[in-house]
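Engineer: fold the following.
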Amino acid sequence: MVAPELLQIAQQARAAAQKLVTLDTLAKNQALAAITEALQTQQAAILQANQTDMERSEQEELPMALLQRLKLSPDKLASNIQGVRDVMNLPDPVGQRQLHRELDAGLILERVTCPLGVLGVIFEARPEAVIQITALALKSGNAVILKGGQEATHSCQVLVQAIHRGLQGTAIPPTAVQLLTTRAEIQQLLELDQYVNLLIPRGSNAFVRYIQDHSRIPVLGHADGLCHLYIDQQVDIPQAMALAVDSKTQYPAACNAIETLLVHQAIAPEFLPPCAAALVAQGVKLRGDEATQKIIPVAPASEADWGTEYLDLVLAIKIVDSLETAITHINTYGSGHTEAIATTDAQAAAQFVAQVDAAGVYHNCSTRFADGFRYGFGAEVGISTQRLPPRGPVGLEGLVTYKYRLWGNGQVVATYSGDQAKSFAHRDLPL
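Structural biologist: The predicted structure is shown next:
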């Protein structure tokens, strides 16, 4: 049973979405500009609210990975405010004509992009998600209902208050951005299929699976970020070491950090000792299969390690006998998020990129590049590992659908049926 208060929130979001669909690019950008000003003005209050959340979470001894995601530093806040400006500068994804066809004289068919409607976004920690998702939702003409984790309650409340303050007096009503604050509201949100068009969960494997299993609303997201880096037998060792260190340690709590390092047996004796030393120097705890243990001193890896997303400074290492074995391992244990190969062999790189099944497949670069901001999307609402689009980091283009519009002048289908049927022209016109 949905509480009346939540039903009212959903109805307000739906009404705001109907207004958003009529707005032009200038009106949406003006609203985003007002949001950036409000966020800048409220920086001190936002950071203080986040400090309150951090102190409470540290007392509750939350996992380090969650604390890292929760912390909103001045630099991170400034980066996210800049992200809103970046979204402003992106092309408007709404109203783009994808098809323009004359079916017959005076009968013109168009396929035009349009907003999805109302997004329901549920996330753990990461209060900056409020900023990123709001910017992308509003620019793509969607209203949004946000539900942050309990650990980020104060941060989310102050952020949304600032956003509402910024939207006052703009063409976008503040009701286009709604915030839920209790766990009980999550289950009720999953029942709002009449009002919410897409759910985007961001959190643990179990959390995302729960959302997928308990709602009739379409769900976009990924349950795991189990990423790999494969070191091929032909490789620039210093470069590969740098990729391994960055992919694991630059931000180990991120879903695009590697959890398993695969190394070709031909290069392992030369590569592993210096690479292991570099990783250990950054605080990484290594686990390895039997072959790895014969080369470097590491704790033994179990079968469970190949399927574990650590989100921490822990890395499993496995030695493989071929590129094909590495690809098979990745396609067996990987989550379809982001996978990378380090190699100087162009043919091996091409085979890896073609055969590895993941939303992102990289050659000679860190898996940490899997990010909407780094892709030039301004920000992202999340990363999708499903095969149907949108896939990978989801920005503006992933938040629109399309409709067919047919412009006529009294035509009826009977004219094009029967023995004397008139033929269609089916002539494509300029977009």
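Engineer: please count neighbours and contacts with C-alpha atoms only from this point.
Structural biologist: Will do.
Engineer: skipping adjacent residues, who's closest to Ala326 in space?
Structural biologist: In space, and not counting its chain neighbours, Ala326 is closest to Val320: 6.2 Å by CA to CA, 6 or more residues apart in numbering.
Engineer: look up how far Ala268 lies from the one you found.
Structural biologist: Separation of Val320 from Ala268 (CA to CA, to the nearest Å): 9 Å.
Engineer: also Asp357?
Structural biologist: Distance of Asp357 to Ala268, computed by CA to CA: 25 Å.
Engineer: same deal with Gln234?
Structural biologist: Remark: distance between Gln234 and Ala268 (CA to CA) = 11 Å.
Engineer: can you tell me the SS state at Arg287?
Structural biologist: Of the three states, Arg287 takes strand according to DSSP: H, G, I helix; E, B strand; the rest coil.
Engineer: could you list every residue that touches the closest residue to Pro115 other than its chain neighbours?
Structural biologist: Nearest residue to Pro115, sequence neighbours excluded (CA to CA, 6+ apart): Val400, at 4.5 Å. Applying CA atoms under 8 Å, 6 or more residues apart in numbering, we find Val400 in contact with 93-94, 113-116, 140.
Engineer: one more sequence to fold, the one below, so I can look at both together:
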Amino acid sequence: MTESPLVQRVKEVHAQARLLATLNASARNEALEQVACALEDAREEILAANAADCEQAKANNLNPSLYARLELSSSKLAAAIAGVRQVAALPDPLGQRQLHRELDAGLILSRVTCPLGVLGVIFEARPDAVVQIASLAIKSGNGAILKGGQEARCSCQAIVHAIHRGLEKSAVPAGAIALLTDRAEVVELLALDQWVDLIIPRGTNEFVRYIQNNTRIPVLGHADGLCHLYVDRAADIEKAIAITLDAKTQYPAACNAIETLLVHQGIAKEFLPKVAAVLENAGVELRGDALAREWVSMTPATDADWATEYCDLILSVRVVPSLEAALEHIATYGSGHTEAIVTEDAAAAARFLQEVDAAGVFHNCSTRFADGFRYGFGAEVGISTHKLPPRGPVGLEGLVTYKYQLVGNGHIVATYSGANAKPFTHRDLGCQ
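Structural biologist: Predicted coordinates for the structure are as follows:
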């Protein structure tokens, strides 16, 4: 049976990824520097391609939140390129010995980190994701198959062309990074569990859920980014206003922007009119419960609002009688992404940090800090809300696995079985 062009391409990435996995850290880091240089050289080409995508997106009336992710400014591109160099400067994630144990004299067990293999990354808009994921894949010794949305087609092609030009000047095979451009290829890609080791979707919750429901390949990501900010009775008002404004308006289309503001009733009378004035001046539409509307005129919130990820300048507001009520609201509606409390009460903060079940739980800072670049990961492939690791922003550590290596000298299990079984020493040797 003749293989489809997609299967052939995926198998080629798989083969090139095996070669990439054998390269040392210096070779991979040099490849990243060549990629960064190539992206800088292609800056005008990439921005022009993105401008064409944006023009077409406007003509097609693309959703505003998707458009915000699609648009690639000069500063956004520069930050992505800086991220490539940050990834290169990170410690090598491969070949790290996590366990070193003598089972018996001459029988030594090691657990050593190694690449996953091939990553399948499917995303809507977000052309800068191509740069982030390709750099993390190269550093971690993984091949990557990238599929951007049709709305970002020109941008993705320009970026990948630049990446390939950079890799051609290095020891890393350019074929380890591939771009898919046909929407129909996604369904076929999701069925290739023999050749693809991890799927990473980035996009709307409907998009991510579709991926999760249509593949046997492990999926890393999150479907919802419904984040809350709780302003406690003991909050510093000015601090709370600044954090609320940043968490909602700094980049409202991001998955780590807040969608609901919870306010303790003991501070609502003083805080709500002040924060509402600042938010409304920034163009935010407020939707509040009955108690919130006692202090500020706003659209009545419905039950659906508490469960909605707006990705827009819309914010639900609820007044709660206690920290316990805030915790209960978050437990009911939170997506496990990022939750934050503003308070000067150390006991309240400690309880919030302890009891909230989310990948990120913050005290007195904006939820927008939930980001691999800001965490010092250099870049991220996405944010995972799974409870099993990796969780939160996923950088290099989420793209490696490990193998157990056992070295002996003719040892056999029979020696350690039966009535005269020899005991194991199980002596830890240290990982240095």
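Engineer: from the contacts of Val400 of structure 1, which is closest to Gly408 of structure 1?
Structural biologist: Thr113 (20.0 Å; CA to CA).
Engineer: ok but the closest one is inside a helix, no?
Structural biologist: No: applying three-state DSSP, one finds Thr113 of structure 1 to be strand, outside a helix.
Engineer: these two touch, right, it and Pro93?
Structural biologist: Yes: in this structure Thr113 of structure 1 lies within contact range of Pro93 using CA atoms under 8 Å: 7.0 Å.
Engineer: burial of Gly266 of structure 2, as a residue count?
Structural biologist: 15 (other CA atoms under 10 Å).
Engineer: mind checking which helix or strand it is in?
Structural biologist: Assigned by DSSP states H and E, Gly266 of structure 2 belongs to helix 265-281.
Engineer: and for that helix, what's in contact with it?
Structural biologist: 232-234, 237, 241, 244-245, 285-286, 292, 295-296, 319-322.
Engineer: so for that helix, what gets flagged as buried?
Structural biologist: Buried residues in helix 265-281 of structure 2, counting neighbours by 16 or more other CA atoms under 10 Å, are found at 265, 267-269, 271-272, 275-276, 278-279.
Engineer: could I get the full set of helices for the stretch 1-150 of structure 1?
Structural biologist: 4-20, 25-41, 43-59, 64-70, 74-89, 128-139 (DSSP state H, counting those that start in this stretch).
Engineer: any idea which of these gets closest to Asn197 of structure 1?
Structural biologist: helix 4-20 (9.8 Å).
Engineer: isn't Ala223 of structure 1 right next to Ile200, touching?
Structural biologist: No: applying CA under 8 Å as the test, Ala223 of structure 1 and Ile200 come out as separate, 11.2 Å apart.
Engineer: what about Arg43 of structure 2, how many neighbours?
Structural biologist: Arg43 of structure 2 is flanked by 19 other residues according to other CA under 10 Å.
Engineer: wait, what's in contact with it?
Structural biologist: By CA under 8 Å, 6+ apart, the neighbours of Arg43 of structure 2 are Leu77.
Engineer: now do Arg69 of structure 1
Structural biologist: Applying CA under 8 Å, 6+ apart to Arg69 of structure 1 gives the contacts 125-126, 253.
Engineer: go on, Asp236 of structure 1?
Structural biologist: Residues in contact with Asp236 of structure 1 (CA under 8 Å, 6+ apart) are 342-344.
Engineer: which member of the residues you listed is positioned nearest Val2 of structure 1?
Structural biologist: Distance ranking of those against Val2 of structure 1, using CA to CA, places Ala342 first at 51.2 Å.
Engineer: now that closest one: how far from Gln233 of structure 1?
Structural biologist: Using CA to CA, one obtains 9 Å as the distance from Ala342 of structure 1 to Gln233 of structure 1.
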